[in-house]
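Asks: Fold the stuff below for me.
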Amino acid sequence: MSAALVIGAFWIDYRDYLSSPLPLPDEAPLIFEIKAGSSLKRVVDDLAEQAVIEKPRYILLNARLTGKGTQIHTGEYRLEPGMQVRDFLDMLYQGKVIQYSLTLIEGWNFRQMMTTIHTTPHLEQTTLGFSDKEIMQAIGHSDEHPEGRFMPDTYRFTRGMSDIDILKRAYNAMTTHLAEQWPQRAVGLPYETSYEALIMASIVEKETGVPEERGTIAGVFINRLEKRMRLQTDPTVIYGMGEYYDGNIRRRDLRTDTPYNTYTRGGLPPTPIAMPGREAIHAALHPEQTEYLYFVSRGDGSHKFSRTLQEHNEAVIKFQLKGRKRSFSSYKNNEDDNQ
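Replies: Here you go, the predicted model:
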């Protein structure tokens, strides 16, 4: 057989192989990992030992012909039934690694966020047992309180990424968003810094059961701040109670002073109390212009808003006391109360 025929037969076989399906065991998806420092030859040899790659020399030849043999990416890859060899190569060259996701929810506090991060499969854990300060130090912000500093969102990651990677991305996302939104805030708001707006956004996030009410609730709190009224919002009290909160908030809790008790202290609490989402931040920076000073839960997630203490007391009797008059803080002592 002439050399030309031999070369021609080899080339046909090479092209046919690239179009052939991978012989996956049991016709099921196969997950394999390329670790840092692995060469294409090492990857191909490993898959050949698993009988997935039948002609490894053709894979290496393709890498040389295309010049992409040094472009493989570390991570996990999924081989699906019916996938052709050329699909495998494209996946390898383009770095189409398996991506996992982690969702941080609006309204979670820092502890809830870290519990979720630390129990997320496939994510390397490097901060287990760290204090809050040590975690912030690990991401380069040891002088900051962690609460509210991270953007709630869904974050995708690949095997080999760590909790620090997620924390940095969430921190940077919040920092960037707040920096973009702060200059666009409404005129005349009683905030000196964007951090104070973040604190307000966290309160709005925790008080809002109906998204459409965010702007109104923010407007109520702005009105109270401007009139030097205490915010008197239960979520701040609950946050200040910490591990002592058992699911119920009592009158004595409202009277027990902590840095976060907005019934006993004026102004904003010292830090955010949760992770506010983008909508809550927008509401804090663009509150509804309203005359409302009070609101009370209707029991269905929505609120009844009032302009005067008398209206508010009547709303408390209707929605909280089921129409029965009995003493409560604003009714008995003529004190403002928006719980």
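
Asks: When you work out contacts or count neighbours from here on, use the C-alpha atoms and nothing else.
Replies: Fine.

Asks: Find the residue closest to residue 60 in space, skipping its chain neighbours.
Replies: Leaving aside its sequence neighbours, residue 60 sits nearest to residue 41 (CA to CA, 6 or more residues apart in numbering; 7.0 Å).

Asks: Count the neighbours of the one you found for me.
Replies: For residue 41, the count of nearby residues is 15 (other CA atoms under 10 Å).

Asks: Just the residues contacting the helix or strand harbouring it, thanks.
Replies: If you go by DSSP states H and E, residue 41 is part of helix 40-49. For helix 40-49, the external contacting residues (CA atoms under 8 Å, 6 or more residues apart in numbering) are 34, 53, 54, 55, 56, 59, 60, 69, 70, 72.

Asks: swap in stretch 221-241?
Replies: In contact with stretch 221-241 (CA under 8 Å, 6+ apart) are residues 189-190, 203, 206-207, 245, 249, 253-254, 258-269, 273, 287, 291-293, 337-339.

Asks: Now do the nearest residue to residue 325 once chain neighbours are set aside against residue 311, distance only.
Replies: In space, and not counting its chain neighbours, residue 325 is closest to residue 317: 6.1 Å by CA to CA, 6+ apart. According to CA to CA, to the nearest Å, residue 317 stands 10 Å off from residue 311.

Asks: One more: residue 103?
Replies: For residue 103 relative to residue 311 (CA to CA), the value is 41 Å.

Asks: what's around the closest residue to residue 257 other than its chain neighbours, how many residues?
Replies: Of all residues not flanking residue 257 in the chain, residue 264 sits nearest, at 5.9 Å (CA to CA, 6+ apart). Counted with other CA under 10 Å, residues neighbouring residue 264 total 16.

Asks: Thought residue 148 was touching residue 202, still the case?
Replies: Yes - contact criterion CA atoms under 8 Å: residue 202 and residue 148 qualify, at 6.9 Å.

Asks: So these two - more neighbours on which side?
Replies: residue 202 (29 against 26).

Asks: Shouldn't the more buried one be within a helix?
Replies: Yes - with DSSP: H, G, I helix; E, B strand; the rest coil as the criterion, residue 202 is assigned to a helix.

Asks: Please provide the structure for the following sequence as well, for comparison with the first:
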Amino acid sequence: MRRTIVIIFFLVLLLTALVAAGSMYNRIWRSNVKLTADKDMDLFIPTGSGFEEVLQLLAGHNILRDTSSFRWLAHQKNYPSNVHPGRYRIRDGLSNNQLIGLLRSGRQEPVQLVFNNIRTPQKLAGTVAAQIEADSVGILSIFRDSALLAEHQLTSETVYGVFIPNTYEIYWNTSASQFLERMVREYRIFWNEKRLALARNIGLSPMQVMTLASIVDEETLKKDEEARIAGLYMNRLKQGIRLQADPTVKFAAGDMSITRVLKKHLAIESPYNTYRQGGLPPGPIVIPSVSAIDAVLNHERHKFLYMCAREDFSGYHNFASTLSQHNKNARSYQNALNRRKIFN
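Replies: Here you go, the predicted model:
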């Protein structure tokens, strides 16, 4: 009888151990992540978040089968003291151990930051802020932070020249100042020895190339015309003739949507108004495209000094080497504007 009792005791003890082991296994290694969609999910943990904020994010996405087991293991693995911000790729079927290991490690997924065809600082800030944690207000503020810009040998006029349109792999929790630092690094990489040599050959600094390229970008949407327009402006610079570039007047007026530059616009006092100021503006008027930058560096060699939009509104220009021919071209275009009743 006593032997039977002992056997039963050990069996109960074994069963209890097995149940406890099963419960422990479930808490640690059993799948606890259930995604409703048939694809991975990105979890964004903001900078400054604590463990409770992470739990709220997980609860908001409703991806944990059992929150209590996740909380228990998180404390066992000291995750509350090791919360890292960032973008984390969550896969369906992850166990608590796998999920906590991922979040605790800080192994976040980078984002593909893309910006192209940007005209204004506000547009740039908004486009970037939609892809990383930094907000548009914070990004705009670095464009006016003279001390920060000075660290990178930049000013509020030249800062827009360091943003090279491209796709960049970057961490989601990048701050505004870190974003600027990254763009400065990319700018220096972009200006390799080949491009620097081309810039020296045409007598311009890299930032002056960026400035002229921004004007070329605003003058035409036709890529096959960029090098010719760049050559025209290089001719004017070499001969000491004011650029008289309409896009710079629009920039000075604070309205890039102007369709017809009038005398009142030409009279605007601004270092960007190239009808009144000689040489290049203080900095880029838009973020130039790579094609326009390379068009400046490899501009056409010709004798053109003037250009005017074609009267057929094709987007192309008529070029002239004499003022008399240019005036004829300009009258044709102005008459075409009048016929279409485009007065401003």
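
Asks: Can you pull the residues that touch both of residue 202 and residue 148 of the first structure?
Replies: Residues touching both residue 202 of the first structure and residue 148 by CA under 8 Å, 6+ apart: 272, 273, 274, 275, 276.

Asks: Spatially, which residue comes closest to the equivalent of the last one over in the second structure, not counting chain neighbours?
Replies: Structural correspondence for residue 276 of the first structure with respect to the second structure (TM-score structural alignment): residue 288. What sits nearest to residue 288 of the second structure in space, not counting adjacent residues and going by CA to CA, 6+ apart, is residue 214, at 4.4 Å.

Asks: Using the three-state scheme, assign residue 148 of the first structure.
Replies: Relying on three-state DSSP, one would call residue 148 of the first structure coil.

Asks: With residue 175 of the first structure as the reference, measure out to it.
Replies: 10 Å.

Asks: Please identify which of the shared contacts of residue 202 and residue 148 of the first structure is nearest to residue 26 of the first structure.
Replies: Closest approach to residue 26 of the first structure among these (CA to CA): residue 275, at 45.9 Å.

Asks: who's in contact with the nearest residue to that closest one once chain neighbours are set aside?
Replies: Ranked by CA to CA, 6+ apart and with sequence neighbours excluded, the top spatial neighbour of residue 275 of the first structure is residue 148, at 4.3 Å. With contacts defined as CA under 8 Å, 6+ apart, residue 148 of the first structure is in contact with 109, 110, 198, 199, 202, 271, 272, 273, 274, 275, 276.

Asks: which among those residues gets closest to residue 185 of the first structure?
Replies: residue 198 (12.2 Å).

Asks: That closest one falls within a strand, correct?
Replies: No - read with three-state DSSP, residue 198 of the first structure is helix and lies in no strand.

Asks: What's the match for it in the second structure?
Replies: Residue 198 of the first structure maps onto residue 210 in the second structure, by TM-score structural alignment.

Asks: How about its match, nearest residue that isn't a chain neighbour?
Replies: Leaving aside its sequence neighbours, residue 210 of the second structure sits nearest to residue 161 (CA to CA, 6+ apart; 5.8 Å).

Asks: Same question for residue 310 of the second structure.
Replies: Closest residue to residue 310 of the second structure apart from its sequence neighbours, by CA to CA, 6+ apart: residue 317 at 4.9 Å.

Asks: The aligned residue in the second structure for residue 221 of the first structure - how many residues pack around it?
Replies: Taking TM-score structural alignment for the superposition, residue 221 of the first structure sits opposite residue 233 in the second structure. Residue 233 of the second structure is flanked by 26 other residues according to other CA under 10 Å.

Asks: In terms of helices and strands, where is residue 233 of the second structure?
Replies: Residue 233 of the second structure belongs to helix 226-238, assigned by DSSP H and E.

Asks: Ok, residue 6 of the first structure next?
Replies: Using DSSP H and E, residue 6 of the first structure sits in helix 3-18.

Asks: Report the distance from that helix to the chain centre.
Replies: Remark: helix 3-18 of the first structure is offset 53 Å from the chain centroid, using CA atoms, centre = their mean, to the nearest Å.

Asks: Check which helices and strands that helix sits against.
Replies: If you count contacts as 3 or more CA pairs under 8 Å, 6 or more residues apart in numbering; DSSP states H and E, helix 3-18 of the first structure packs onto helix 85-94.

Asks: For the helix it packs on, buried residues please.
Replies: For helix 85-94 of the first structure, burial by neighbour count (16 or more other CA atoms under 10 Å) applies to 85, 86, 87, 88, 89, 91, 92, 93.

Asks: need the helices for the stretch 201-344 of the second structure, in chain order.
Replies: For the stretch 201-344 of the second structure, helices defined by DSSP state H, counting those that start in this stretch occupy the ranges 206-219, 226-238, 246-253, 263-266, 290-297, 323-339.

Asks: Make JSON lines out of these and add distance to residue 37 of the second structure.
Replies: Shown next, in JSON lines, are these (distance: least, CA to CA, whole Å):
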{"stretch": "helix 206-219", "distance to residue 37 of the second structure": "43"}
{"stretch": "helix 226-238", "distance to residue 37 of the second structure": "47"}
{"stretch": "helix 246-253", "distance to residue 37 of the second structure": "47"}
{"stretch": "helix 263-266", "distance to residue 37 of the second structure": "55"}
{"stretch": "helix 290-297", "distance to residue 37 of the second structure": "39"}
{"stretch": "helix 323-339", "distance to residue 37 of the second structure": "54"}
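
Asks: Comparing the ones you listed, which comes out most buried?
Replies: helix 206-219 (a mean of 24; mean count of other CA atoms under 10 Å).

Asks: The residue mapped onto the residue nearest to residue 210 of the second structure from the first structure: neighbour count?
Replies: Using TM-score structural alignment as the criterion, residue 161 of the second structure maps onto residue 149 of the first structure. Residues lying near residue 149 of the first structure (other CA under 10 Å) number 25.

Asks: Next: the one 5 residues further on.
Replies: Per other CA under 10 Å, the neighbour tally for residue 154 of the first structure reads 12.

Asks: residues contacting it?
Replies: With contact set as CA under 8 Å, 6+ apart, residue 154 of the first structure has these partners: 101, 102, 103, 104.

Asks: can you put those in a markdown table and add neighbour count and distance to residue 124 of the first structure?
Replies: Formatted as a markdown table, those follow (neighbours: other CA atoms under 10 Å; distance: CA to CA, whole Å):
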| residue | neighbour count | distance to residue 124 of the first structure |
| --- | --- | --- |
| 101 | 13 | 13 |
| 102 | 16 | 13 |
| 103 | 14 | 16 |
| 104 | 20 | 17 |
